[in-house]
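In: pasting the sequence and the predicted coordinates here, then a few questions.
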Amino acid sequence: MDHNKHFIGRRNLLKLGSMRALGLTAAASSLLWRVKPVHAAELSAIAPSSLSPSAALQKLIEGNQRFVQHHPQYPDQSELRLREVAQAQHPFATLLSCADSRVPAEIVFDQGIGDIFDVRIAGNIATPEAIGSIEYAVVLLGTPLLMVLGHERCGAVTAAVQNEALPGEISTFVEAILPAVKRVKNQSGDLVDNAVVANVRYQIEQLQRSPLLMERMQSGKLKIVGGRYDLDTGIVKMIA
């Protein structure tokens, strides 16, 4: 009887020891899982707020290349990143792009949370409200790069080319694009595609009328560029 009690007690002790060992292993694994992303963040590349305008542009270009080649890295989309930008944001680029559902900036440029300050409006037009949002991003948040991104077969540009009566407030963005259409009306080639490129250039001109943006440009803290997104290939081509 005493022998049996001793045997049972010993077996329970071994069982308890095994459970404790498993608990320690699980705790260690959990700790390791939490440490890894923190360590990765500490070893990450240059912080977005410290990027030069040229480096910021290169970062966008490289991200688009990954997207086109179907090798996205999905950066800055972790729980750690979510907590990191919860109280403050320092996007490395500001984009004035079309509201078209087929041109999502973070996906097209393979970026993540807090990387891009998106200003999206049909026809990527520089309305006073859009300019104000951009000035906020560039001046107060310090983004070193501003890109105006048009895209192939843009519906807003097409509407401006056709210049027909439209319902509601839809005609407002057509009026903002018409000056660009007039510039290429007599050019050879596809009128809509020519107008897409001309519209990017025209909207950049409107942005350059902002004293706040021009001050940042002249000090070398901001670069303004244009781009055209190809709906068929996913490629963003720079517009000179």
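Out: Now that the structure is in, tell me what you want to look at. Numbering: from 1, shown residues only.

In: use CA for all of it now, contacts and neighbours both
Out: OK.

In: touching, Q77 and I113? I think so.
Out: Yes: at 5.9 Å, Q77 and I113 qualify as touching, with contact defined as CA atoms under 8 Å.

In: the more surrounded of the two?
Out: I113 (19 against 13; other CA atoms under 10 Å).

In: mind listing what's buried in stretch 67-84?
Out: Judged by neighbour count (16 or more other CA atoms under 10 Å), stretch 67-84 contains these buried residues: F67, V68, P72, Y74, D76, R81.

In: sec struct for K237, please.
Out: When classified by DSSP: H, G, I helix; E, B strand; the rest coil, K237 comes out as strand.

In: my read is that G123 contacts C154, right?
Out: Yes: contact between G123 and C154 holds when scored by CA under 8 Å: they sit 7.0 Å apart.

In: pick out whichever of those two has more residues nearby.
Out: A count of neighbours by other CA under 10 Å puts G123 above the other of G123 and C154, at 29 against 22.

In: contacts only, for the more buried one.
Out: S97, C98, A99, G150, C154, G155, A156, V157, F173, I177 (CA atoms under 8 Å, 6 or more residues apart in numbering).

In: wait, a strand at the fourth one?
Out: In other words, G150. Yes: G150: assigned to a strand according to three-state DSSP.

In: how near is it to G123?
Out: To G123, G150 is 7 Å away according to CA to CA, to the nearest Å.

In: and for the second one?
Out: Look at C98 and G123: by CA to CA, they are 5 Å apart.

In: then this one, side by side with the first:
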Amino acid sequence: MSTERPAPQQVWDELRHGNARFIGGEPHHPRQDVDRRHSLAHVQAPRAALFGCSDSRLAAEIIFDVGLGDLFVVRNAGQVISDSVVGSLEYAVAVLDVPLIVVLGHDECGAVRAAIDSTRSDAPPLPPHIWRLIAPIVPAVRRVLRAHATATPESVDPEHVGREHLRDTVAELLHSSDVISDAVAGGRLAIVGANYRLAEGAAVPDIIVGPATNAGA
């Protein structure tokens, strides 16, 4: 297994190509055999870290058509930043030396829907652990509501809220971690915030920070 560190752009291009194969229904299912499993028994060198929603439809290795040991994956409902998330991603950057973090949201997100519903005047109280999980999404809801004078929690576009929350998540990750923000500033790390389209299977970039673009190979 190669230990040469790839450039952020190279890894993002690899993931884009894998997603294109998945969208087209022609996945390669690479690096999923017995030999690969054995080679990873005592060491890992993932190509990227991925922080995404826990939704059962967001199976990262399938979406990007990669294999065992390729992605260091962190997930929770609504891809909400927490100490454990930041610590896990710092481990990926500082110890595993990944050159790329993908933050993956998606349409039809239950956590986003719950955050929107919680802003209704007649919203019932949520169980405390669920409320603490979705509370970081509520500022995105309120920002979208303020930007559209006629919008209500019943009519607001959840995809617009999801995109706002995705951008908030990337910003909060950079704000919360010197390890990650310094790696971005030093050109060693890129962060791609993307929205996954459930019906199409496409991971569509919304924000890219650091040395990567959505152009090229």
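Out: Arrived safely. As the structure is a prediction and not an experimental result, all values here were calculated from the model.

In: work out the TM-score between the chains.
Out: For this chain pair, the superposition-based TM-score is 0.86 by TM-score structural alignment, normalised by the length of structure 2; 195 aligned residues with a CA RMSD of 1.5 Å.

In: L145 of structure 1: which of the buried residues of stretch 67-84 of structure 1 is nearest?
Out: Nearest to L145 of structure 1 among those, counting by CA to CA, is D76 at 18.6 Å.

In: surely the closest one is in contact with I113?
Out: Yes: the pair D76 of structure 1 / I113 is scored as a contact, 5.7 Å apart, by CA under 8 Å.

In: related to what we said a few turns ago, any common contacting residues for C98 and G123 of structure 1?
Out: Any residue near both C98 of structure 1 and G123 by CA under 8 Å, 6+ apart counts here, and that gives G150.

In: all strands for structure 1, in order.
Out: For structure 1, the strands defined by DSSP state E occupy 93-97, 116-120, 145-151, 223-229, 236-239.

In: what range in structure 2 matches the first one?
Out: What that stands for is strand 93-97 of structure 1. Mapped onto structure 2 using TM-score structural alignment, strand 93-97 of structure 1 spans residues 48-52.

In: how big's the offset between that stretch and structure 1?
Out: Superposed on structure 1, stretch 48-52 of structure 2 shows a mean distance of 0.6 Å to its aligned residues (mean CA distance after the TM-score superposition for structure 1).

In: what residue of structure 1 matches up with A203 of structure 2?
Out: If you follow A203 of structure 2 across to structure 1 using TM-score structural alignment, you land on V236.

In: before we move on, what about E90 of structure 2?
Out: Match for E90 of structure 2 (TM-score structural alignment): E135.

In: run through the helices of structure 1 in chain order.
Out: Using DSSP state H, the helices of structure 1 run over residues 2-42, 53-68, 79-84, 105-108, 128-135, 155-162, 171-184, 191-207, 211-218.

In: buried sites along the shortest one?
Out: Within helix 105-108 of structure 1, the residues that count as buried by 16+ other CA under 10 Å are A105, E106, V108.

In: could I get these as CSV with distance to L191 of structure 1?
Out: Compiled in CSV, these are given as follows (distance: CA to CA, whole Å):
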residue, distance to L191 of structure 1
A105, 25
E106, 29
V108, 25
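
In: wait, which of those is closest to F92 of structure 1?
Out: For the buried residues of helix 105-108 of structure 1, the nearest to F92 of structure 1 is E106 (12.1 Å; CA to CA).

In: please name the nearest non-neighbouring residue to H28 of structure 2.
Out: The spatially closest residue to H28 of structure 2, leaving aside those adjacent along the chain, is D65, at 6.7 Å (CA to CA, 6 or more residues apart in numbering).

In: how many residues are close by that neighbour?
Out: Neighbour number of D65 of structure 2 under other CA under 10 Å is 25.

In: and the counterpart of it in structure 1, what does it touch?
Out: In structure 1, D65 of structure 2 lines up with D110, judged by TM-score structural alignment. By CA under 8 Å, 6+ apart, D110 of structure 1 lies in contact with G63, N64, R66, F67, P72, Q73, Y74, P75.

In: if we go to 10 Å?
Out: 59-68, 71-76, 104 (CA atoms under 10 Å, 6 or more residues apart in numbering).

In: and for R66 of structure 1?
Out: L60, P72, Q73, Y74, V108, F109, D110.

In: state the distance from the second one to D232 of structure 1.
Out: To tie it back to what came earlier, the one meant is P72 of structure 1. In terms of CA to CA, P72 of structure 1 sits 18 Å off from D232 of structure 1.

In: overlap in contacts, G150 and G123 of structure 1.
Out: In contact with both G150 of structure 1 and G123: L96, S97, C98, D100, V157, V196, N199, V200, using CA under 10 Å, 6+ apart.

In: now tabulate the strands of structure 1 in JSON lines and tack on distance to Q162 of structure 1 and mean neighbour count.
Out: Output for the strands of structure 1, formatted as JSON lines (distance: least, CA to CA, whole Å; neighbours: other CA atoms under 10 Å):
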{"stretch": "strand 93-97", "distance to Q162 of structure 1": "21", "mean neighbour count": "26"}
{"stretch": "strand 116-120", "distance to Q162 of structure 1": "23", "mean neighbour count": "22"}
{"stretch": "strand 145-151", "distance to Q162 of structure 1": "17", "mean neighbour count": "27"}
{"stretch": "strand 223-229", "distance to Q162 of structure 1": "21", "mean neighbour count": "21"}
{"stretch": "strand 236-239", "distance to Q162 of structure 1": "24", "mean neighbour count": "17"}
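
In: can I get those in JSON lines with distance to D190 of structure 1?
Out: Below are those laid out as JSON lines (distance: least, CA to CA, whole Å):
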{"stretch": "strand 93-97", "distance to D190 of structure 1": "21"}
{"stretch": "strand 116-120", "distance to D190 of structure 1": "25"}
{"stretch": "strand 145-151", "distance to D190 of structure 1": "14"}
{"stretch": "strand 223-229", "distance to D190 of structure 1": "15"}
{"stretch": "strand 236-239", "distance to D190 of structure 1": "17"}
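
In: done for today, thanks.
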